[in-house]
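A.B. asks: next one to model:
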Amino acid sequence: MNKKDQMTVENFVSTGMELETLYTCFPDFSKDEIAAIYNNYNENKLNNNEGQTISINCS
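C.D. replies: Now for the predicted structure:
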């Protein structure tokens, strides 16, 4: 998988798409590669959000 393809998969992951759906959307790519991108993105997301919270008051 080239860098552009990796970025496309990561973009889909960033929208909240589940792993099984990614497999369906990208049948030409290895499930292992897709899973690695999915897990890496979600792990980085968790590491970057530790201790950070957002509170919005819409009143």
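A.B. asks: CA atoms for contacts and neighbours, from now on please.
C.D. replies: Will do.
A.B. asks: how far off centre is stretch 44-53?
C.D. replies: 14 Å (C-alpha atoms, centre = their mean, to the nearest Å).
A.B. asks: residue 51 versus the most centrally placed residue in the chain, what's the distance?
C.D. replies: In the chain, the residue lying closest to the centroid (C-alpha atoms, centre = their mean) is residue 13, at 2.8 Å. For residue 13, the distance to residue 51 equals 22 Å [C-alpha to C-alpha, to the nearest Å].
A.B. asks: which one is the residue nearest to the centre of the chain nearest to, not counting chain neighbours?
C.D. replies: residue 38 (6.2 Å; C-alpha to C-alpha, 6 or more residues apart in numbering).
A.B. asks: one more, for comparison:
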Amino acid sequence: MNKKDQMTVENFVSTGMELETLYTCFPDFSKEEIAEIYNNYKDNQPVYADGHTMSINCS
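C.D. replies: Next up is the predicted model:
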């Protein structure tokens, strides 16, 4: 997967798309690569004291 493809998958993750849906949307990419991008994005989201994360969709 090239950098542009990685950024596209990450953009889909940022909209709140779940992992299983990503697998369906990107069948040409390996599930391992998609899962890695998904988990890296989720791991970098801020977690607040009450355990919640914040995601903003400005579309």
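A.B. asks: overlay them and tell me the TM-score.
C.D. replies: Aligned and superposed, the two chains score 0.78 in TM-score terms (TM-score structural alignment, normalised by the length of structure 1); 50 aligned residues with a C-alpha RMSD of 1.7 Å.
A.B. asks: over in structure 2, find the residue span stretch 20-27 of structure 1 aligns onto.
C.D. replies: Counting by TM-score structural alignment, stretch 20-27 of structure 1 falls onto residues 20-27 of structure 2.
A.B. asks: and the helices in structure 1?
C.D. replies: Using DSSP state H, the helices of structure 1 run over 3-14, 19-25, 31-48.
A.B. asks: residue 29 of structure 1 contacts residue 1, correct?
C.D. replies: Yes: between residue 29 of structure 1 and residue 1 there is a contact under C-alpha atoms under 8 Å: 7.0 Å.
A.B. asks: how many residues are close by residue 41 of structure 2?
C.D. replies: Residue 41 of structure 2 has 14 neighbours, counted by other C-alpha atoms under 10 Å.
A.B. asks: spit out the contact partners of it.
C.D. replies: Applying C-alpha atoms under 8 Å, 6 or more residues apart in numbering to residue 41 of structure 2 gives the contacts 10, 13, 14.
A.B. asks: residue in structure 1 paired with it?
C.D. replies: Here residue 41 of structure 2 is matched to residue 41 in structure 1, going by TM-score structural alignment.
A.B. asks: could you check how far that match is from residue 5 of structure 1?
C.D. replies: Using C-alpha to C-alpha, residue 41 of structure 1 is found at 14 Å from residue 5 of structure 1.
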